[in-house]
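J.: using only what follows, build the 3D model:
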Amino acid sequence: MARAGVFLGLMGLAVLVAAAFGALHNQVSYTVGPDYFHAFKFRQFTIPREMDPRLGAAEVGVLASWWMGVLIGLPPFVMGVLTLRPAARFFRVGLAAIALAAFVTALTSLAGLVFGLYVVTPETAAAVTLPIKVGDPVGFLRAGMMHNASYLGGFLGTIAAFWLVRRRARATA
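T.: So this is what the prediction gives:
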């Protein structure tokens, strides 16, 4: 019963960390490409025009990423609830899994941004047909690359977190 409570607590924490990551991530990507938000994300998430754009970007980040905490947390925490005893150990390993997943996601997102900074130039952006009209296609594409990379990072973070929990479970089996 105690491990079930730890499982639920870790899932809740994973959702909060994912939401906070999204809010912070969007502050960086808004700096890189405000058009990504004004022409695309604010409309997609029905952010009011009168809202401060930084606050709007944070809200988009929360709404777009909280659910990733569920997806990222489920595999390692199911493994943990089934294999890690006692509950306090499961909790410690679960916290480490959340930190590892967030770290991997952040690194991958940063790699997407760096890749976008090097690859997306005015020339390469001009060769891309965007589905919407934007004032700054370079910033738009760079911010988009950063966002796409963060979802890839979430997937890789899930694998890393699962691996960590599995390794810790095998260490005491």
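J.: all contacts plus neighbour counts: C-alpha atoms, from now on.
T.: OK.
J.: this structure: helices as residue ranges?
T.: Per DSSP state H, the chain carries helices over the ranges 2-32, 34-36, 42-44, 53-83, 87-119, 122-126, 137-171.
J.: CSV for these, including mean neighbour count?
T.: Output for the helices of the chain, formatted as CSV (neighbours: other CA atoms under 10 Å):
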stretch, mean neighbour count
helix 2-32, 20
helix 34-36, 23
helix 42-44, 14
helix 53-83, 20
helix 87-119, 20
helix 122-126, 13
helix 137-171, 21
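J.: list of residues touching stretch 106-116?
T.: Leu141, Arg142, Ala143, Met145, Met146, His147, Asn148, Ala149, Ser150, Leu152, Gly153 (CA atoms under 8 Å, 6 or more residues apart in numbering).
J.: my bad, should have said stretch 142-158
T.: 29-30, 32-33, 36, 68, 71-73, 75-76, 100-113, 116-117, 120.
J.: go again with 6 Å.
T.: Ser29, Val32, Gly33, Ile72, Ala101, Val104, Thr105, Thr108, Ser109, Gly112, Leu113, Gly116 (CA atoms under 6 Å, 6 or more residues apart in numbering).
J.: here's the other one to compare against:
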Amino acid sequence: MTRRVPFAWFARNILVGTLLGGAYGAIHDQVSWSISPEYFTKFKFEQFAWAEIGLEPRLAASWIGFLATWWAGAIAAYAVCRMAFRHAFQDGASSWPLGRVVRRLLAVLMVAMAGGGCGFAYARMRAQDVERLWGGWRTYAGVQDLEAFATVGSIHNFGYAGALLGIVLVAVHIKVKGRVDRSSPQSLPPPGR
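T.: As a prediction, the model looks like this:
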């Protein structure tokens, strides 16, 4: 088993993770825009003013979504690749083709989506407390639909927590699966070698 990470394999997987993370963010922020345009017009557009490229507001929300999540995809890909290399490589990089990496990254995205769903449910359960919890945004930024704003804020916060949980779960899965694969009879070298 090689101990050197093949750079091209590693770079390709990081790039794929970056693009998947960014695409997820772009789509995610279209959903977010449909719930609360104010989340962008009163908060995110100001936060990402440095990235203004003259898009109409709804498309700008997707651009911001890409910029806000590409790095999370890169981190997820890095974690998946490091764990795959450390615990699951049997025959070098060829034992982890792109499809195998993408499946793990999609699992991370699914947990992130579930986290966002939990954020939506949390916002609905705490709707009666929205003024107390999020009222500062009414004063600070002039938010009118505070409940929708808080819903999107919760979806985003829980989504990031879900992505982190997804990375951990996938890393643990790779570690355990790698251990099981290495101890199975078919992974042992033939006798006399």
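J.: before we move on, back to that, including distance to Glu50 of structure 1, could the contacts of stretch 142-158 of structure 1 go into TSV?
T.: Output for those, formatted as TSV (distance: CA to CA, whole Å):
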residue	distance to Glu50 of structure 1
Ser29	20
Val32	21
Gly33	19
Ile72	34
Ala101	35
Val104	35
Thr105	31
Thr108	33
Ser109	29
Gly112	30
Leu113	28
Gly116	30
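J.: ok so, going back, how about the contacts of stretch 106-116 of structure 1 in JSON lines, adding distance to Ala88 of structure 1?
T.: Output for these, formatted as JSON lines (distance: CA to CA, whole Å):
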{"residue": "Leu141", "distance to Ala88 of structure 1": "44"}
{"residue": "Arg142", "distance to Ala88 of structure 1": "42"}
{"residue": "Ala143", "distance to Ala88 of structure 1": "40"}
{"residue": "Met145", "distance to Ala88 of structure 1": "39"}
{"residue": "Met146", "distance to Ala88 of structure 1": "36"}
{"residue": "His147", "distance to Ala88 of structure 1": "35"}
{"residue": "Asn148", "distance to Ala88 of structure 1": "35"}
{"residue": "Ala149", "distance to Ala88 of structure 1": "34"}
{"residue": "Ser150", "distance to Ala88 of structure 1": "31"}
{"residue": "Leu152", "distance to Ala88 of structure 1": "31"}
{"residue": "Gly153", "distance to Ala88 of structure 1": "28"}
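J.: nearest to Arg166 of structure 1 among these?
T.: Of all the contacts of stretch 106-116 of structure 1, Arg166 of structure 1 sits closest to Gly153, with 19.5 Å by CA to CA.
J.: so how far is Phe91 of structure 1 from that closest one?
T.: Distance from Gly153 of structure 1 to Phe91 of structure 1, counting by CA to CA, to the nearest Å: 23 Å.
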